[in-house]
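Engineer: Fold the following for me, if possible:
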Amino acid sequence: MTDRIPQRNYYGKALAELARDDPRVVVMDADLAGSTKTSDFQKACPERFVEVGIAEQNMIGIASGLAASGKVVFASTFGIFATGRCWEQIRLAVAYPRLNVKICATHCGITVGEDGASHQALEDIAIMRTLPNMVVLCPADAYEVFQATKALAEYDGPAYMRMGRADFPVITDQDEPFQIGKAKVLREGCDVTLVGCGQMTAFCIEAAEVLAKDGISAEVVNMSTIKPLDSETLTGSASKTGCCVTAEEHSIVGGLGSAVAEALAESCPVPLERVGTMDTFGESGKPDELMVKYGLTTEHIVDAARKAIARK
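Structural biologist: Take a look at the predicted model:
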């Protein structure tokens, strides 16, 4: 995990390839094309790029119209604007009619850093996964974002994909296809299951390595699709290890931890510990320092794993 690449860089790279390969694709942005990297598509295919300015609700409305006419629309802005400011438009104009709009948001999570609470989307997974018909993705790294973007172009229906701002560790194979709705076991284990999404998946791998030094065998699951959740892989792992830890750069309320808790409660009730922000807003600061302050580190996952094992 020596390489660190911003996820949005490979989102832009995937869009540029789609500009060449798929004439159905239209890309939209709300005055942030340089930050979201949709500018890569704009350079490759300006005639299918729509800049709406600081008018996110209008972007979703226009996107729904384009999708209704047969286009595959990627609409991008920062996560806090994409999900909070546009929620009603997404609900009624995209999710309800099940239109082919992909809402791909960057700058999610506490690692937005110095921009502070107003720009740190810690609730976006919760907001989006409540919507019927909505697929919700949180890829682990830049390479997985690239493959997920390609998969979204082929998927017929509404979807939300979240990406961070900071450089993320690279842990996946650049050429491995992305399958919506399928989790992947990255490391086999028998004592505890560590389920991660986003950059926290890399921290789960690191936590498993720390635990191994003490003779604890941790299984690591990359749950990059939050909805539909891969309950089969989750329960298969949890039934083997007997306890579970979730890790996300998002509130534990309504996010990955809640989704996993719901699935386990229904079919495989085992001790569960959740690592994420604890029902709080963020604050301005350096990303790495905020991750420590808000409990989003390898060490916090290790501690949670020990607690979960003790509860078995």
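
Engineer: From here on, just use CA atoms for contacts and neighbour counts.
Structural biologist: Noted.

Engineer: Would you enumerate the residues in contact with the closest residue to residue 156 other than its chain neighbours?
Structural biologist: Using Cα to Cα, 6 or more residues apart in numbering and skipping the chain neighbours, the partner closest in space to residue 156 is residue 100 (5.8 Å). By Cα atoms under 8 Å, 6 or more residues apart in numbering, the contact list for residue 100 reads 64, 67-68, 71-73, 94, 156-158.

Engineer: want to put them side by side, so please do this one too:
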Amino acid sequence: MSKTMACREAYSAALLELAKEDPNIIVISSDARGSCSLNTFVKTLPDQYVEIGIAEQNEIGVAAGLSVVGKKPYVCAPACFLTARSLEQIKVDVAYSHQNVKILGVSGGVSYGALGSSHHTLHDIAALRCIPDLALIIPSDAVQTAAALRTVAQTKDAVFFRIGREKVPVVYTEEIDIEPFVLGKANTLKEGSDLTLVACGELVYHALEAEKLLKGQGIKARVLDISTLKPFDEEAIIKAARETGAIVTVEEHSVNGGLGATVCQIVCANHPVPVVTLGLPDEYLATGTSLELFGEYGLDAKGIAESASKLLQRKR
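Structural biologist: So this is what the prediction gives:
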């Protein structure tokens, strides 16, 4: 069994270490200390924390204002509220105004599964990708989360992180000799020649498990981890299309406007091959845990492997 760690805990721990070294780092939350694992941060550095309350639009505005006066604000709040209630503020106050604001949307996708569709975040990739000058990062595990935060902390760019809530298997173990995170670059976790599995976020682990199932069927699958949805590594997708001839995308997002749509656009324009996009349907979802919903909608290892096998049968 793989070691498990929560991405939100890795983020807050790395942020605390950065803030100890830089008093200009200010963390801002909208009544989400628990959700964003910030309790230790608040106890350790109370003067570098601002509690806004349940007012996400104000939260982004305050962060932008702090950036204007030279502070380094880090917003932490549930993704479902940030990217619905505060989309205009992210667009105008942060991205359009070129402010050094780092935004953490926690419990993205179906992490709040049991709370139902009001708390699901299935639109955020589609919406945020349309905003210029805003990087969009979706780490696959806790190791990559911490590495990504340390990387972007050295920049003055606006960044949106989307991570889950529960503990997830560690992908970047000591056995994987790859730099966990390089902004704008995909990581090839498995080489293969029959088709490519392209995944982001927590579903990268499930794509790796699907690769094992496919290997048992004699199918060699390449696995790409797309941790940066913007800027996007188009070269990795074009290379995969040319070398493997078929692609399956896997994402914890609506099938509309996310990773799959991005990959299809790139493939269609550069090297057309069959592509199957696995995501969540354009409907209000069933209620359940993340893992239950992954299974229900074919996003677990079994579902991914079945879709990949069908694609190859159709291709042949």
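
Engineer: what would the contacts of residue 100 of structure 1 look like in JSON lines with neighbour count?
Structural biologist: Output for the contacts of residue 100 of structure 1, formatted as JSON lines (neighbours: other Cα atoms under 10 Å):
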{"residue": "64", "neighbour count": "28"}
{"residue": "67", "neighbour count": "23"}
{"residue": "68", "neighbour count": "18"}
{"residue": "71", "neighbour count": "19"}
{"residue": "72", "neighbour count": "28"}
{"residue": "73", "neighbour count": "29"}
{"residue": "94", "neighbour count": "28"}
{"residue": "156", "neighbour count": "14"}
{"residue": "157", "neighbour count": "20"}
{"residue": "158", "neighbour count": "26"}
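
Engineer: Look up which helix or strand residue 306 of structure 1 falls in, please.
Structural biologist: Assessed by DSSP states H and E, residue 306 of structure 1 sits inside helix 298-310.

Engineer: Counting by contacts, list what that helix packs against.
Structural biologist: strand 192-196, helix 200-212, strand 244-251, strand 272-277 (3 or more Cα pairs under 8 Å, 6 or more residues apart in numbering; DSSP states H and E).

Engineer: how big is the offset of the very next helix or strand once past the second one relative to structure 2?
Structural biologist: Read it as helix 200-212 of structure 1. Counting by DSSP H and E, the next helix or strand C-terminal to helix 200-212 of structure 1 is strand 218-222. Once fitted to structure 2, strand 218-222 of structure 1 is off its aligned match by 0.3 Å on average (mean Cα distance after the TM-score superposition for structure 1).

Engineer: need the strands for structure 1, in chain order.
Structural biologist: Along structure 1, the stretches classed as strands by DSSP state E are 4-6, 25-29, 49-51, 72-78, 101-106, 135-137, 159-162, 167-169, 184-187, 192-196, 218-222, 225-227, 244-251, 272-277.

Engineer: ranking the ones you listed by burial, who's on top?
Structural biologist: Each of these was scored by mean neighbour count; the highest is strand 192-196, a mean of 31, by mean count of other Cα atoms under 10 Å.

Engineer: Any idea how far it is from the middle of the chain?
Structural biologist: Its chain's average C-alpha position is 16 Å from that of strand 192-196 of structure 1, according to Cα atoms, centre = their mean, to the nearest Å.

Engineer: Between strand 244-251 and it, find me the angle.
Structural biologist: Put simply, strand 192-196 of structure 1 runs at 20 degrees to strand 244-251, going by axes from the mean of the first three to the mean of the last three Cα atoms, to 10 degrees.

Engineer: For strand 192-196 of structure 1, grab the matching residue range in structure 2.
Structural biologist: Mapped onto structure 2 using TM-score structural alignment, strand 192-196 of structure 1 spans residues 195-199.

Engineer: where exactly do the helices run in the stretch 51-200 of structure 2?
Structural biologist: Under the criterion DSSP state H, counting those that start in this stretch, the stretch 51-200 of structure 2 contains helices at 56-68, 79-85, 87-89, 124-128, 142-152.

Engineer: and those helices as CSV, adding distance to residue 44 of structure 2?
Structural biologist: Shown next, in CSV, are those (distance: least, Cα to Cα, whole Å):
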stretch, distance to residue 44 of structure 2
helix 56-68, 21
helix 79-85, 25
helix 87-89, 29
helix 124-128, 32
helix 142-152, 19
